[in-house]
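1. Next come a sequence and a model predicted from it.
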Amino acid sequence: MLINKNEFRKQQLAKLRDFSQSYQKLQEDQFLQEKLIATSDFKNSVSIGITISIMDEIDTKLIINTAWQFNKQVFIPRCLPGRRMEFTQITDYNRLTKNKFGILENWQSQSTINNEPDIIIVPGLAFKSDGYRLGFGGGYYDRFLAEHDLMSISMVGSLRLIEQSCWSINDYDIPVKKLITIE
């Protein structure tokens, strides 16, 4: 049975919020980050696109810090008009500003823009095993991935992998190419 995306999004957010303070979430986040860092995609990359995680998202700080440790270029998204985004380079966590969604962005005028990083780590609330994801509802990543054929990877914790199809897939939905799961 299919559920309206907005209704399922609300249900999923409530589940993730309850889970976010648990020890299990901390363990899963650590495991998923380490598993992603161990992939050849990460090891062979020179540049990565990734969000600085907030609230209920899977933590990304270990990935970012490891990337810097290995002299990889790190690019974070910033929202543009028309529900578009671009990726700007960061070299530390200073001088970032929060957007209306509470996401840290880099708006320094001299920032390098790279919309073709070697890999892009895509956040989401829920994922099907075929890579289709339920995002936060803005369509930013679907628009971006439709325009850029990149190696897209998502980290999927236990509450984010949805075995039974419960939301509809639209023509504009773009699947993630690789899922990193806790299995």
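-> Perfect, I can see it now.
2. use CA for all of it now, contacts and neighbours both
-> Fine.
3. ok, the nearest residue to Ser45 once chain neighbours are set aside - contacts?
-> In space, and not counting its chain neighbours, Ser45 is closest to Asp118: 5.5 Å by Cα to Cα, 6 or more residues apart in numbering. Contacts of Asp118 were listed using Cα atoms under 8 Å, 6 or more residues apart in numbering, and they are Ser45, Val46, Ser47, Ile48, Gly49, Leu150, Met151.
4. Out of these, the closest to Glu105 would be?
-> Nearest to Glu105 among these is Gly49, at 12.4 Å by Cα to Cα.
5. any chance you could map the strands in this structure?
-> Chain-ordered strands for the chain, with DSSP state E as the definition, fall at 47-49, 73-80, 84-90, 97-98, 104-105, 119-121, 126-127, 133-134, 151-156, 178-181.
6. Surely Thr181 is in contact with Gly157?
-> Yes: if you go by Cα atoms under 8 Å, Thr181 and Gly157 touch, sitting 6.1 Å apart.
7. Comparison target, given below:
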Amino acid sequence: MEKKEIRRKMIEMRDTQPKEIIKEKSRVILEKLFELNYYKKAKNIMFYVDTRNEVRTLDAIKKSIYLGKKVFVPKVINKCDMLAVRIKSLNELKKGHFGILEPVSGEMINPKELEVVVIPGVAFDKSGCRLGYGGGYYDRFLQNLKADAVKIALAFEFQILDELPKEEYDILMDIIITEKRIYFINKKDQYYLEEVY
């Protein structure tokens, strides 16, 4: 199946999920995230701001700010790039590109200073390959991270496929967290002893 067709089917599936189910599964996924040592130790962390039935992140953003972490979220600046901009409160977010909440302004960070980046996607496979919305924003952004930055994808289990079509420039996720399990792909976490939880 081609990327375009997979994208269409997965978005359709996700959009038909009841809000209560999305909310509950998101809660379970975030609990798993909070238990990871990578999350606990990170001082500079970037989250996506959820939209259209993605795994919800606003509670995680709020909690991370409360814990004293420096929290960054994406701000789209033109047709192909995004920046990581710090927020200290959810009140700093306003609707921006594609109707997604983003900061109006704020302190920017060099992507090389980010320790953990929490990433959305339409579908993933078990090798860590990610299918996004087709704009390439994350593909370009992730190329600028330092080598040991941890790329954590949040997804619902139905978004995990055996295999996705791969491109040369694809950047693999290190960890994928779903409501059912954690896929440790390129990173292990001392908290979890098994490869798949």
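-> Sure, I can see it. Since the structure is predicted, the reported quantities are computational estimates derived from the model, not experimental observations.
8. re earlier: structure 2: which residue goes with the residue nearest to Ser45 of structure 1?
-> When the two structures are superposed using TM-score structural alignment, Asp118 of structure 1 falls opposite Glu115 in structure 2.
9. Who are the contact partners of Ser154 of structure 1?
-> The contact partners of Ser154 of structure 1, taken as Cα under 8 Å, 6+ apart, are Ile121, Val122, Pro123, Gly124, Val176, Lys178, Leu179, Ile180.
10. Which residue lies nearest the spatial centre of structure 2?
-> Ile119 (1.6 Å; Cα atoms, centre = their mean).
11. any idea how far the spatially closest residue to that residue that is not a sequence neighbour lies from Glu107 of structure 2?
-> Closest residue to Ile119 of structure 2 apart from its sequence neighbours, by Cα to Cα, 6+ apart: Ala153 at 4.6 Å. Look at Ala153 of structure 2 and Glu107 of structure 2: by Cα to Cα, to the nearest Å, they are 24 Å apart.
12. sorry, back to before: would you check that my belief about the residue nearest to the centre of structure 2 contacting Leu142 is correct?
-> No: using Cα under 8 Å, Ile119 of structure 2 is not in contact with Leu142, being 9.8 Å away.
13. Skipping its backbone neighbours, what lies nearest the aligned partner of Leu58 of structure 2 in structure 1 in space?
-> The alignment partner of Leu58 of structure 2 in structure 1, by TM-score structural alignment, is Lys61. Nearest non-adjacent residue to Lys61 of structure 1, counting by Cα to Cα, 6+ apart: Ile52, 6.9 Å away.
14. Surely Pro120 of structure 2 touches Asn53?
-> No: taking Cα under 8 Å as the definition, Pro120 of structure 2 is not a contact partner of Asn53, at 10.9 Å.
15. Filter the contacts of Asp118 of structure 1 by whether they're kept in structure 2.
-> Retained in structure 2: Ser45, Val46, Ser47, Ile48, Leu150, Met151, out of the contacts of Asp118 of structure 1 (criterion both residues aligned by TM-score structural alignment, their matches' Cα atoms under 8 Å).
16. just the helices in structure 2 please.
-> Taking DSSP state H as the test, the helices found in structure 2 are 3-15, 19-35, 37-41, 58-66, 137-142.
17. Which strands or helices does the fourth one pack on?
-> Meaning helix 58-66 of structure 2. Secondary-structure packing of helix 58-66 of structure 2 (3 or more Cα pairs under 8 Å, 6 or more residues apart in numbering; DSSP states H and E): strand 70-76.
18. need the contact list for Glu163 of structure 1.
-> For Glu163 of structure 1, the contacting residues are Lys128, Ser129, taking Cα under 8 Å, 6+ apart as the criterion.
19. need the strands of structure 1 in TSV with distance to Asp29 of structure 1, can you?
-> TSV is the format used below for these (distance: least, Cα to Cα, whole Å):
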stretch	distance to Asp29 of structure 1
strand 47-49	18
strand 73-80	19
strand 84-90	22
strand 97-98	23
strand 104-105	19
strand 119-121	14
strand 126-127	15
strand 133-134	18
strand 151-156	8
strand 178-181	10
